[in-house]
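[1] sequence plus predicted model, see below.
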Amino acid sequence: MEKQFLQHHLHMNRRRFLTKLGIGIGSAALGSLLIPDLFSSGNREEALLQHLPHFAPKAKRIIYLFQNGAPSQLELFDYKPMLREKFGQDLPASIRMGQRLTGMTADQKKFPLAGSLFNFSQYGQSRAWISELLPHTSGVVDDLCIIKSMYTEAINHDPALTFFQTGAQVGNRPSMGSWLSYGLGSENQNLPAFCVLLSKGKGNGQGVYSKLWTNGFLDSIHQGVQFSSGENPVLYLNNPESIDKADRRKMLDQLEGLNEENYKDFGDPEIHTKIQQYEMAYRMQTAVPEVTDLSKEPESIIKLYGADCLTPGTFAANCLLARKLSENGVRFVQLYHQGWDSHGDLPNQIKGQCIDTDQASAALITDLKQRGMLDETLVIWGGEFGRTNYCQGTLTKENYGRDHHPRCFTIWMAGGGVKPGVYGETDDFGYNIIKDPVHVHDFHATVLHLMGLNHEELTFKHLGRRYRLTDVAGTVVKDIIKA
């Protein structure tokens, strides 16, 4: 009687208990899959909240094709026939308005206008003007959101490049990829959330450096992992000779025990980060060789990206690898292609750069689209600033160079919830923005919004203040986002 009373009072018997227990285990298993850090030794509340978007995202991942050195918008996207008509005439002071100049043209007494040597045509439903240098890009124009009204304050490469990647012109700030890793985590626990790929073109190159993919003051687990074009894509990942996988597992277990003892003494959270990094490296030993193997790609894909995609370290190979990394759950893939810094001999240098990048950039869009991934993958193409409408140095009908121009330039975005079309407008001289300006902070705010993150809420407290990618500025450009 007493047993029956308890069962009735608690509405619980052995069968009901086991049923509820099974549901609980299933829920815990699901939770650990959705939020892998939920049952880690760290802060459970932080693990639960940190990797959830603030609202429903348009995109799940990003591939950023950064064109390092600043491509000339006047040769590629911003068609200005007036510059041809006024070829060689001095830029009116009323247009320049005393703009700050670089040390390379500050001593010039005249600023002769240089029209592009290349022809433009209109393509797609948007009737966007695209240069003859980009025949493959023109074929995917209906997937592109071409923003012609980007601007920045930085006038030299290092601060401008750092600004685009970290939201500040100085170093030691987390990069975009690190912020996204911090905010959303990784979709694949066997690969980093943030990967970096480098390539170099035929033009004049500007260097890239690790501060561009640094974690800054965030935990080091959020730092970008650079892939190389050599035999070992990730350095120091393979086991030394005479060390097998079982030995490595035993060593890591012993090392984790020592680190846990160290954590008890000092309480430094970076110790747990180091443990995570060791474990990630162990899992990557299997995942990286598989994902970087391009030999199994069908002939149709090789033809789509071009023969260069079979040469490790080329832009084409990196675009194909970026697709594979994204397909395998990498949150942010950052490509840097060097060679766009054309202060002289611009027509010849930009031809080579476009040969290196045009087909593969368009192929990436096509490839993602045919796999059903483009809607959830945001692809970005562009440099750190633009190029002047006047010539730097000697101007001839066949040759010229252009200086840095931060006041207006062009980037494009595709997929990931952006509307195809042309946004923003510059004046007839291609020198000033006359419609819909987009600052770098606005760009960052919009990218985070597409990923389901409020740029004002994604913060990290450091040295007594809360930092964010957009610092204290930035407005989401809602007009380029699909409803």
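    Alright, I've got the coordinates.
[2] can we go C-alpha only for contacts and neighbour counts from here?
    OK.
[3] can you get me a residue count around residue 233?
    Taking other Cα atoms under 10 Å as the neighbour definition, residue 233 ends up with a count of 17.
[4] alongside the first one, take a look at this:
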Amino acid sequence: MNSQPDTTADTLTRRSLIRKMGGGLGTIGLAGALFRNGEAAPVSPHAQPRAKRVIQLFMNGGPFQGDLFDPKPLTAKFAGERPSEVDLRTERKTAGLLPSPFKFSPAGESGVPVSELLPLTAQRIDDICVIRSLHTNNPNHGPALLLMNNGTILPTRPSMGAWMSYGLGTENDSLPPYVVLCPGRPVRFSILWSSGFLPGEHQGTYINHSDPTPDKLIPYLKNTSHSVDEQRRQLELLRELNGLHREQRSSDARLDARIRSMETAFRMQFSATEAFDLERETQSTREAYGEGHFANACLLARRLAERGVLFTQIYYGNGQPWDTHSKHDESTRKLCRDIDRPIAALLTDLKQRGLLEDTLVIWGGEFGRTPTSENGNGRDHNHYGFTMWLAGGGVKGGMTYGETDDFGFRAVHDRVHIHDLHATVLHLLGLDHEKLTYRYAGRDFRLTDVHGRVVKEVTG
């Protein structure tokens, strides 16, 4: 089936400009940024944006909200019992209520309660909006990951980052607009940063940051066979040949995406070496973020934000490290030790550099976990109610929004669906989720499908 971009007047104007410019080194995407005389000129969004870029800290596997940001003291009072509020169907059989052993204390000037597991993050709570009333459609990892990242459980749809790239383009034509940092070789995760039916250049650029050395982060970053001038001549020849090929045929998004990808890859030889080199940071900055793959990813995300990357997505681990069906308390302690320092350092660093006010930071997983026990000290998946938080980028800090029931199982007040979250993120970027559409297979598609509302109560 043939696909077509939307045909609004604004989009047609952009496409006309792109055609006049030849579609070569001077353009990035049909709905992306135009570059005139080497300078980036991003296309205007639907409304005044509060955020210019997004960093997502994705806790794949699903953290338990009752351990971290949503204290429920009644679980201790009714420990081992199974009140009607928690008599809900879950993937696996669970028993009675299992209280969290971790203490909560009011943090910051706002007094938002935060767990003892996150003492450094607690110091930044006045910049954080905790949404306690998220809910999603499916308690299985695969569908829930797809819904959180792609807005649907279907694996053929574009990811949230691809929609952002399509809608806004990039401020820096020497780096990809959408970067995914995930350790290892997560082949089965790749659909989570797919461009789907959008032009291919909007797919997330996957980086294995297990080894933070630039040449190892990005394979084949340097061309050792040809000089820069030789590569440039090759690229110009390919550009001319592809242009002739395109003139003889109707518009082919795959060809256009391939041309732009080659051009970006050429420029990345010079820009990526600098952008991904953590050795350029001071020792004090490296120590502030700590050690480990997640700490390195958070520091890389700050460096990419400084350089105009639109969306940086960080996956904590390869697999589902927060999937604590057994030894939950032990695992959660370790996981929180790993994330607390880097998250606090990232928020502090962004704020000190004047970046937090227009950088939206998102934290959370694909769902939460049950307040009832599984396998003794384990917790099953919980899609009925869980917690995520937002910081910076036009979000009201030092507040909570929404509530779960007395035991933290189901969202009951000011409920926020994943479609609502996506609509809100796009809104903060200046994009109207109902207008950001792409025509494919005879219908208009969007990230939020036919759902979603902007949660304006959390925006500044």
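    Nice, I can see it. This one's a predicted model, so the numbers in the text were calculated from it and none came from an experiment.
[5] helices of the second structure, residue ranges please.
    In order along the chain, the second structure carries the following helices (DSSP state H): 9-21, 65-68, 74-77, 119-122, 141-150, 160-168, 214-217, 228-247, 253-275, 283-289, 293-306, 328-352, 418-428.
[6] and the ones you listed, which is most packed in?
    helix 160-168 (a mean of 28; mean count of other Cα atoms under 10 Å).
[7] give me the helices and strands touching it, please.
    In terms of contacts (3 or more Cα pairs under 8 Å, 6 or more residues apart in numbering; DSSP states H and E), helix 160-168 of the second structure is packed against strand 178-181, strand 311-315.
[8] so the longest one matches what in the first structure?
    So the one you mean is strand 311-315 of the second structure. Per TM-score structural alignment, the counterpart of strand 311-315 of the second structure in the first structure is residues 332-336.
[9] likewise for the shortest one?
    The counterpart of strand 178-181 of the second structure in the first structure, counting by TM-score structural alignment, spans residues 194-197.
[10] show me what contacts residue 269 of the first structure?
    The contact partners of residue 269 of the first structure, taken as Cα atoms under 8 Å, 6 or more residues apart in numbering, are residue 263.
[11] now for it: what does it line up with in the second structure?
    Under the alignment (TM-score structural alignment), residue 269 of the first structure pairs with residue 253 in the second structure.
[12] cool, and residue 301 of the first structure?
    Counting by TM-score structural alignment, residue 301 of the first structure corresponds to residue 285 in the second structure.
[13] go on, residue 285 of the first structure?
    Residue 285 of the first structure maps onto residue 269 in the second structure, with residues paired by TM-score structural alignment.
[14] in contact with that match, which residues?
    Contacts for residue 269 of the second structure were tallied using Cα under 8 Å, 6+ apart; they are 221-222.
[15] could you do residue 126 of the second structure as well?
    With Cα under 8 Å, 6+ apart as the criterion, the residues that contact residue 126 of the second structure are 108-110, 397-399.
[16] apart from its chain neighbours, what residue comes closest to the aligned partner of residue 166 of the second structure in the first structure?
    Matched by TM-score structural alignment, residue 166 of the second structure corresponds to residue 182 in the first structure. Leaving aside its sequence neighbours, residue 182 of the first structure sits nearest to residue 222 (Cα to Cα, 6 or more residues apart in numbering; 6.3 Å).
[17] so what's the residue count around the one you found?
    When neighbours are counted by other Cα under 10 Å, residue 222 of the first structure registers 28.
[18] wait, it sits on residue 215?
    Yes. Under the contact definition of Cα atoms under 8 Å, residue 222 of the first structure touches residue 215, with a separation of 5.5 Å.
[19] overlap in contacts of these two?
    The contact lists of residue 222 of the first structure and residue 215 share 178-179, where a contact means Cα under 8 Å, 6+ apart.
[20] relative to residue 175 of the second structure, how far out is the corresponding residue of the second structure for residue 246 of the first structure?
    Taking TM-score structural alignment as the criterion, the aligned counterpart of residue 246 of the first structure in the second structure is residue 229. Here the criterion is Cα to Cα, to the nearest Å. By it, residue 229 of the second structure lies 20 Å from residue 175 of the second structure.
[21] how about residue 133 of the second structure?
    Taken as Cα to Cα, the span from residue 133 of the second structure to residue 175 of the second structure is 36 Å.
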